[in-house]
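Participant: Below are the sequence and a predicted model for it; my questions follow.
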Amino acid sequence: MDRDAVMEEFRAAGALREGHFVLSSGLHSGVFLQKNLVFMHADRAERLCRAMAEKITALVGQVDVVVSPAVGGIIPGYETARWLKVPAMYVEREAGQFKFRRGFHLEPGVRVAMVEDIVTTGLSSRECIAAIRAAGGDVVVAACVVDRSGGEAEVGAPLVSLASLKVPAYPADQLPPELAALPVEEPGSRRLTA
């Protein structure tokens, strides 16, 4: 599956949005990929994650488990694991840190594919990988559906993506005037409060 086919999945699902968005990273962007509108359709998730499983296998061979960061990575992680025929787990934030909960644990040295939805700065991926390594896992690859950094994000493991885009994102104090003039939406989940 090439970049155009991936972006067509987002367009067809109404998930490629334009406006003024605060991303989970805290950066502001004129483009937001509402991946949940894609993943709510099992057929779209299947096509994307089957292609991601094929890329993972081509790069590193067989893995033992897929681990994803909650919340956004759970669906693509599960569906990719299904195609890899391995278990899927996820880490959740506890006191601000990703941790394995709900009985999930890793055997020492297990080969892990960390699967994420969208990478912008790579922060969630780095935090997830740190939790995997702290639990004894060997992260042999990181994978995402879309890399918004255009290949510039450093996640701490070899990163493969189905689509790589260079989408401008700005700190709040460095917004271009045309972006600053638009009403702000904050569709991400990182800063949700109880």
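Facilitator: Nice, thanks for sending it over. Numbering: from 1, shown residues only.

Participant: C-alpha only now, for contacts and for neighbours.
Facilitator: Fine.

Participant: next SSE after the helix or strand that contains residue 5?
Facilitator: Secondary structure from DSSP states H and E places residue 5 in helix 3-12. Using DSSP H and E, the helix or strand that follows helix 3-12 in sequence is strand 16-22.

Participant: Need the residues that contact the helix holding residue 5.
Facilitator: Contacts with helix 3-12, where a contact means C-alpha atoms under 8 Å, 6 or more residues apart in numbering, come from 16, 33-35, 37-38, 44, 48, 162-164.

Participant: Which secondary structure elements does the longest helix anywhere in the chain sit against?
Facilitator: Longest helix of the chain, by residue count under DSSP state H: helix 42-60. Under the contact definition 3 or more C-alpha pairs under 8 Å, 6 or more residues apart in numbering; DSSP states H and E, helix 42-60 sits against helix 35-39, helix 74-84, strand 138-147, strand 159-164.

Participant: got the angle between the longest one and helix 42-60?
Facilitator: Comparing the axes of helix 74-84 and helix 42-60 via axes from the mean of the first three to the mean of the last three C-alpha atoms, to 10 degrees yields an angle of 60 degrees.

Participant: so who does the nearest residue to residue 89 once chain neighbours are set aside touch?
Facilitator: Closest residue in space to residue 89, ignoring its immediate chain neighbours: residue 67 at 4.8 Å, by C-alpha to C-alpha, 6 or more residues apart in numbering. Applying C-alpha under 8 Å, 6+ apart, we find residue 67 in contact with 77, 88-91, 112-115, 132.

Participant: Against that first model, consider the following:
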Amino acid sequence: MQDEDILAEFRASQALLEGHFILSSGRHSAHYLQCARVLMEPMRASRLASALAARMPRDIRSQIELVVSPAMGGLIIGHEMGRALGVEAVFVERPEGVFELRRGFTINPGQKVLLIEDVVTTGLSSREAIAAVNAAGGNVIAAGSLVDRSAGEASLGVPFYPLLTLNFPTFAADALPAELAAIPAVKPGSRKEALAA
């Protein structure tokens, strides 16, 4: 799958949005990729996961014993990556603000793990999820995501394989360009869609 094919999947599912968005990192952007929309059609989710698995080096793929993803955004793509790689998939959650395994999920000591996200912007949540896997005894050998919004700048501490790399500019809340500041801010996926910028 080429980049244009991948973007076509996002456009076909109306997952590439334009406006004024507050990203999970707290930064603002005129573009938002709503990965939940691109993943809501099971066959599309399967195609994207298979394409992402194919982008990873064979020696990495062959070592992966478990896929772990952060809830909520990584759940579907994590599950589909488990299917594509033929391994189990679990997720970490933040009930108290720090990622942890719940629901009876366990990681065997030294188990080789692939961490999967939907979108990486700064890499913070990925690094926090990797720390949770390491604390549970796992060994994260690689990470992947549908989209790398950092344009290759995010450092996760392990080899990182995004399906698509984009460079949409992001801005701190106190450094918005006038044209963006003039549009009401929306935090997609939030219970409160419109927020004061």
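Facilitator: It's in. What you are looking at is a predicted structure, and each value in this text was computed from that prediction instead of being measured.

Participant: Can you calculate the TM-score here?
Facilitator: Overlay of the two chains. TM-score (TM-score structural alignment, normalised by the length of the first structure): 0.95; 192 aligned residues with a C-alpha RMSD of 1.7 Å.

Participant: Wait, a helix at the residue nearest to residue 89 of the first structure?
Facilitator: No - assigned with DSSP: H, G, I helix; E, B strand; the rest coil, residue 67 of the first structure falls outside any helix and is strand.

Participant: So what does it match up with in the second structure?
Facilitator: The alignment partner of residue 67 of the first structure in the second structure, by TM-score structural alignment, is residue 68.

Participant: ok, of the contacts of residue 67 of the first structure, which one's closest to residue 182 of the first structure?
Facilitator: residue 115 (32.8 Å; C-alpha to C-alpha).

Participant: just to revisit the earlier point, farthest-separated two in the contacts of helix 3-12 of the first structure?
Facilitator: Checking the contacts of helix 3-12 of the first structure with C-alpha to C-alpha, the most distant pair is 37 and 164, at 19.2 Å.

Participant: These two: which is more packed in?
Facilitator: Legend: neighbour count by other C-alpha atoms under 10 Å for residue 37 of the first structure and residue 164, higher for residue 164 (21 against 17).

Participant: I figured the more buried one hits residue 150, correct?
Facilitator: Yes - judged on C-alpha atoms under 8 Å, residue 164 of the first structure makes contact with residue 150 at a distance of 5.0 Å.

Participant: Residue 43 of the first structure - how many residues pack around it?
Facilitator: Neighbourhood size, residue 43 of the first structure [other C-alpha under 10 Å]: 11.

Participant: If you could redo that for residue 68 of the first structure, that was the one I meant.
Facilitator: As a burial measure, residue 68 of the first structure scores 29 neighbours (other C-alpha under 10 Å).

Participant: Tell me who's in contact with residue 145 of the first structure.
Facilitator: 48-49, 52, 116-118, 161-163.

Participant: repeat that for 10 Å
Facilitator: Counting by C-alpha atoms under 10 Å, 6 or more residues apart in numbering, residue 145 of the first structure makes contact with 3, 6, 35, 48-49, 51-52, 73, 76, 115-119, 160-164.

Participant: ditto for residue 14 of the first structure
Facilitator: Residue 14 of the first structure neighbours (C-alpha under 10 Å, 6+ apart): 8, 33-35, 37-38.

Participant: cutoff 7 Å now
Facilitator: Taking C-alpha atoms under 7 Å, 6 or more residues apart in numbering as the contact definition, residue 14 of the first structure lies against residue 37.

Participant: what do you get for the one 3 residues further on?
Facilitator: The neighbours of residue 17 of the first structure, taking C-alpha under 7 Å, 6+ apart as the test, are 31-33.

Participant: mind giving me a markdown table with the residues you listed and columns for neighbour count, distance to residue 182 of the first structure and secondary structure?
Facilitator: Converted to a markdown table, the contacts of residue 17 of the first structure look like this (neighbours: other C-alpha atoms under 10 Å; distance: C-alpha to C-alpha, whole Å; DSSP: H, G, I helix; E, B strand; the rest coil):
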| residue | neighbour count | distance to residue 182 of the first structure | secondary structure |
| --- | --- | --- | --- |
| 31 | 18 | 12 | strand |
| 32 | 22 | 14 | strand |
| 33 | 21 | 18 | strand |
